[in-house]
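Peer 1: Here is a sequence together with a model predicted from it:
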Amino acid sequence: MAMAPQSAGTTNATSGGGGRSYGAALTLLATLFFMWGFITVINNTLLPHLRSVFDLNYTQTTLIESVWFIAYFFASIPSAKLIERIGYQKSLVVGLSIMAVGALGMILAARIPSYGVTLAMLFVIASGITLLQVAANPYVAVVGPPETSSSRLNLVQAFNSLGTMLAPAFGAYLILGRSVSGTSTDGGATMTAAERLADAQSVQLPYLIVAGVLVVLAVIIARFPLPAMGQATSRVAREDRRNHSLWKHRNLVFGIPAIFIYLIAEIGVANLFVNFVSQPNIANLTHEQAGNYLTFLWGGMMVGRFVGALVMQRISAETVLAACSIGAFVVMLVTVVTDGPLAMWALISVGLFHSIMFPTIFTLGIRGLGPLTEEGSGLLIMAIAGGALVIVQGWLADEFGLQTSFLLTAVCELYILFYALWGAKPTNAVPETAPTAG
């Protein structure tokens, strides 16, 4: 299973000034959260672009994102084993290096151009991100007092949302804005073979920039004096774990499908957003213009996480999660049954309600696991593979219409509500202790 840098109930071993030391480490981790959010959301402008370049239907288009999230399933356990073998800091460097290799591979895929190579390189990039996620999410969740873990992870995840907010503008300008399909009102339906080739190669500069940034960040992390976690990075004694069972913890058992289902909702909205708002009965925009509106969707997630970090200092995480799931359900129904700007802004507003869901479900899911925190964290990270089932929404869009397909998102919100009201209540919880500086 995926190994978290620390189990709940263990004590951090740091030198004096541990608070400042961890503050610097969390600041650096916020940079990683920003970067993998930025790269992930480039896909949202890349997908409509590739749909035109390779003349794909919605099922084939969403398969691109499915491959991305399948990487979470296959790479999670190897990532945990790598972290255990070479340590936290070296694993971060390896993860960033893998991502850089994938970004350079996207340049090759564009030069060919090749749909198959594109899928392979996106899998490589996502595998690198998985390695970062396996360590960073549980680390942030358990590095401070247990009662503020949801608040803390929401705060750091807000920087992930900052990356996702800026990425659409980057993609719209450097990919959609420099392509025939991105600036055409018909989505490039009448493109010539030469135009398709030129459009395919328009992704080379953006991914070259991304690869360069990843390499620089890897060098910085390799030289950064991250605090040694001491016993926090070692697996709990096998004898201790034998006395506990993951499946007796209701909050984890129902939290795994909650993460899985939430990812279907989030990724479905983000990936089909550009195509949806470009429709004549919604906003009648070019793909480039629609890509700019995607910034508001991710911006709402950033604002929501900053606000959520503050609100959850006073209101329970379960209550906030329930309220957000209800809000998301309502706006998704509005998206399905209305047209014009109202439908567009309803879809944009779901970002605000989705904002706190992943970090809150994650921290509720590992609450009270004690010596099983590592295994529980790993299962929750693997559940991110739920994003691969966005292909189901692609199929629904092909069969029943793009707007109708968002009913799947509304159904997903109802499960999150169930989890907040009942599934997140811990059973057989092991008493947690806040980490202290030694």
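Peer 2: Received, thanks. Residues are numbered from 1 along each chain as shown.
Peer 1: from here on, contacts and neighbour counts on C-alpha atoms
Peer 2: Fine.
Peer 1: Look up how far residue 56 lies from the spatially most central residue of the chain.
Peer 2: Most central in the chain under C-alpha atoms, centre = their mean is residue 37, positioned 6.4 Å from the mean C-alpha point. Counting by C-alpha to C-alpha, to the nearest Å, the gap from residue 37 to residue 56 is 25 Å.
Peer 1: got it, and residue 176?
Peer 2: For residue 176, the distance to residue 56 - C-alpha to C-alpha - is 16 Å.
Peer 1: So these two - more neighbours on which side?
Peer 2: For the pair residue 176 and residue 56, the greater number of neighbours falls to residue 176 (29 against 15), based on other C-alpha atoms under 10 Å.
Peer 1: For that one, which non-adjacent residue is closest in space?
Peer 2: Take residue 176 and drop its neighbours on the chain: the residue closest to it by C-alpha to C-alpha, 6 or more residues apart in numbering is residue 182, 4.1 Å away.
Peer 1: downstream neighbour of whichever strand or helix holds that neighbour in the secondary structure list?
Peer 2: Residue 182 belongs to helix 180-183 when elements are defined using DSSP states H and E. Next in sequence after helix 180-183, counting helices and strands by DSSP H and E, comes helix 193-200.
Peer 1: buried set for that following helix?
Peer 2: Buried residues in helix 193-200, defined by neighbour count with 16 or more other C-alpha atoms under 10 Å: 195-200.
Peer 1: Use this one as the comparison:
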Amino acid sequence: MYLLTSLFFTWGFITVINNTLLPHLRSVFELNYTQTTLIESVWFIAYFFASIPSARLIERVGYKKSLVTGLVIMAVGALMMIPAAHLPSYGVTLFALFVIACGITLLQVAANPYVAVVGPASSASARLNLVQAFNSLGTMLAPLFGGYLILGRSNSGTASADQVLTQAERLADARAVELPYLIVAGVLVILAIVIARFPLPEIGASTNREAAKAARKNHSLWKHRNLVFGIPAIFIYLIAEIGVANLFINFVSQPDIGNVNHEKASHYLIILWGGMMVGRFAGSILMRKFTAESVLAGCSIGAAIVMTVATFSGGSLAMWALISVGLFHSVMFPTIFTLGIKGLGPMTEEGSGLMIMAIAGGALVVLQGMLADHYGLQMSFLLTVACEIYVLFYALWGSKATNAFPEEPASDVK
């Protein structure tokens, strides 16, 4: 569990570097909001293409080799960011981020169900919320890392919101990402070596390939209501989470909101992700007293309220309302995930692959970019409010398990 926690931390950290990378690339390549959010869309499209192949790879070679493979793929993608910055090339940057995201997809498909299955199903949501809290620790520290090494070392990051950069300044800024991604690649290689040498136990008979084959002959995944509605729940929730995070720095930097430069705005982003970390620790505790569905419903209501405030208010009230949504978003992904795969038994890996594929919903953040271009950045957060309403529906009705396999004992790990 300690080793798995380090993986959750790592992919959270690398994913949220994008939140500081996007405003940086927006200045370097002179992008509008639609083009900026397209960068993140490419990142999440990787989940759509890589999830099912990842699930099949895990079935064939096991969890340990799959985790090592995922880390190596991520390291390769991180190293590709160096020539992308040196050229500089918008296209190569997109491809490098796609490669990193493919590696993270493989880690997600392997690690999330592993944590859910290694203990009793009744406490799976609490257990996954606990390790996801360390994922949030990574997301909280990433803006500090990106803010200092990317935004703090570039002209665009330290300039005022209305300052226009010269061509020479943009070319110089492009190379600011070389050192951060070189550091990231080195850490990923070290972690891959550690996991390769670690005796990671395999999940037992309840989810192995032979049992899954036998189950598929007489059973369909689509008979599980919690999975059928859980896949779009993950998809829609990711639109909300990624939309807030990716447009956060641009929103806070506006003169009528926070009136700060991008580097200083990244410090407030740390608080947003810190709220997610605190919320996941709290959620892990709450779910030992209340049902996961009840906690999820309460958080979706809270998120809808603060996003409405962020949309229709201004100044520090709007800024802090947007920051506070991290606290309510905290439990959503791990809780939806565990509710979605609950009762799948020998088809847990396949169901997990479909749930992780739904993370591709983050790619639709480009829709929020389009809304921001046409109706204003602040009004685009109404899309987030709509997403919270679907999560509430899932918590109240869609998450009810149907045709569930009997729960197997936690000792089924060997």
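Peer 2: Looks like it came in fine. Quick caveat, the model's predicted, so the values are computed rather than measured.
Peer 1: Can you give me the TM-score here?
Peer 2: The TM-score (TM-score structural alignment, normalised by the length of structure 2) is 0.98; 412 aligned residues with a C-alpha RMSD of 1.2 Å.
Peer 1: helices or strands next to the helix holding residue 182 of structure 1 in the packing?
Peer 2: helix 18-53, helix 193-200, helix 287-311 (3 or more C-alpha pairs under 8 Å, 6 or more residues apart in numbering; DSSP states H and E).
Peer 1: where do the helices sit along the stretch 201-350 of structure 2?
Peer 2: With DSSP state H, counting those that start in this stretch as the criterion, the stretch 201-350 of structure 2 has helices at 209-218, 225-253, 262-286, 292-312, 315-329, 332-341, 348-357.
Peer 1: Of the ones you listed, give the one that comes closest to residue 367 of structure 2.
Peer 2: helix 225-253 (9.0 Å; C-alpha to C-alpha).
Peer 1: Find out how far the closest one is from the centre of the chain, if you would.
Peer 2: 9 Å (C-alpha atoms, centre = their mean, to the nearest Å).
Peer 1: and that helix, what does it pack onto?
Peer 2: The contact analysis (3+ C-alpha pairs under 8 Å, 6+ apart) places helix 225-253 of structure 2 against helix 2-28, helix 262-286, helix 315-329, helix 332-341, helix 348-357, helix 365-375, helix 382-393.
Peer 1: Which residue range of structure 1 does it align onto?
Peer 2: Counting by TM-score structural alignment, helix 225-253 of structure 2 lines up with residues 250-278 of structure 1.
Peer 1: go on, stretch 126-140 of structure 2?
Peer 2: Using TM-score structural alignment, the residues of structure 1 aligned to stretch 126-140 of structure 2 are 151-165.
Peer 1: what's the counterpart of residue 125 of structure 1 in structure 2?
Peer 2: Residue 125 of structure 1 maps onto residue 100 in structure 2, by TM-score structural alignment.
Peer 1: how about the nearest residue to that match once chain neighbours are set aside, what does it touch?
Peer 2: Using C-alpha to C-alpha, 6+ apart and skipping residues adjacent in sequence, the residue nearest residue 100 of structure 2 is residue 74, 4.3 Å away. Taking C-alpha atoms under 8 Å, 6 or more residues apart in numbering, we find residue 74 of structure 2 in contact with 99-104, 185, 188.
Peer 1: if we can go back for a sec, in the host helix or strand of the match of residue 125 of structure 1, what's buried?
Peer 2: Secondary structure assigned from DSSP H and E places residue 100 of structure 2 in helix 90-117. For helix 90-117 of structure 2, the neighbour count (16+ other C-alpha under 10 Å) marks 92-117 as buried.
Peer 1: what about it, distance to the chain center?
Peer 2: 10 Å.
Peer 1: In TSV, list the helices of the stretch 201-350 of structure 2 along with mean neighbour count.
Peer 2: Output for the helices of the stretch 201-350 of structure 2, formatted as TSV (neighbours: other C-alpha atoms under 10 Å):
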stretch	mean neighbour count
helix 209-218	13
helix 225-253	24
helix 262-286	23
helix 292-312	20
helix 315-329	22
helix 332-341	27
helix 348-357	26
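Peer 1: Which among those is found nearest to residue 146 of structure 2?
Peer 2: From the helices of the stretch 201-350 of structure 2, taking C-alpha to C-alpha, the stretch that ends up closest is helix 262-286, at 8.3 Å.
Peer 1: helices or strands up against that closest one?
Peer 2: Counting by 3+ C-alpha pairs under 8 Å, 6+ apart, helix 262-286 of structure 2 packs on helix 124-146, helix 155-158, helix 225-253, helix 315-329.
Peer 1: Out of those helices, which gets nearest to residue 35 of structure 2?
Peer 2: It's helix 225-253; of those, that one is closest to residue 35 of structure 2 (C-alpha to C-alpha) at 12.3 Å.
Peer 1: Now the closest one on structure 1. Mean distance?
Peer 2: On superposition with structure 1, the mean distance recorded for helix 225-253 of structure 2 (mean C-alpha distance after the TM-score superposition for structure 1) is 0.3 Å.
Peer 1: quick revisit: so what's whatever residue of structure 2 lines up with the residue nearest to the centre of structure 1 up against?
Peer 2: Residue 37 of structure 1 maps onto residue 12 in structure 2 when the alignment is built from TM-score structural alignment. Contacts here follow C-alpha under 8 Å, 6+ apart; on that basis residue 12 of structure 2 touches 135-139.
Peer 1: Under the alignment, what does residue 223 of structure 1 map to in structure 2?
Peer 2: Taking TM-score structural alignment, residue 223 of structure 1 has residue 197 as its aligned residue in structure 2.
Peer 1: For residue 132 of structure 2, see how far away its match is.
Peer 2: Counting by C-alpha to C-alpha, the gap from residue 197 of structure 2 to residue 132 of structure 2 is 24 Å.
Peer 1: So for those two, which sits in the more crowded spot?
Peer 2: More crowded of residue 197 of structure 2 and residue 132, by other C-alpha under 10 Å: residue 132, with 27 against 9.
Peer 1: List the residues that contact the residue lying closest to residue 211 of structure 2 once chain neighbours are set aside.
Peer 2: Once flanking residues are discounted, residue 211 of structure 2 sits nearest to residue 346: 5.7 Å by C-alpha to C-alpha, 6+ apart. Residue 346 of structure 2 is in contact with 205-209, 211-212, 215, counting by C-alpha under 8 Å, 6+ apart.
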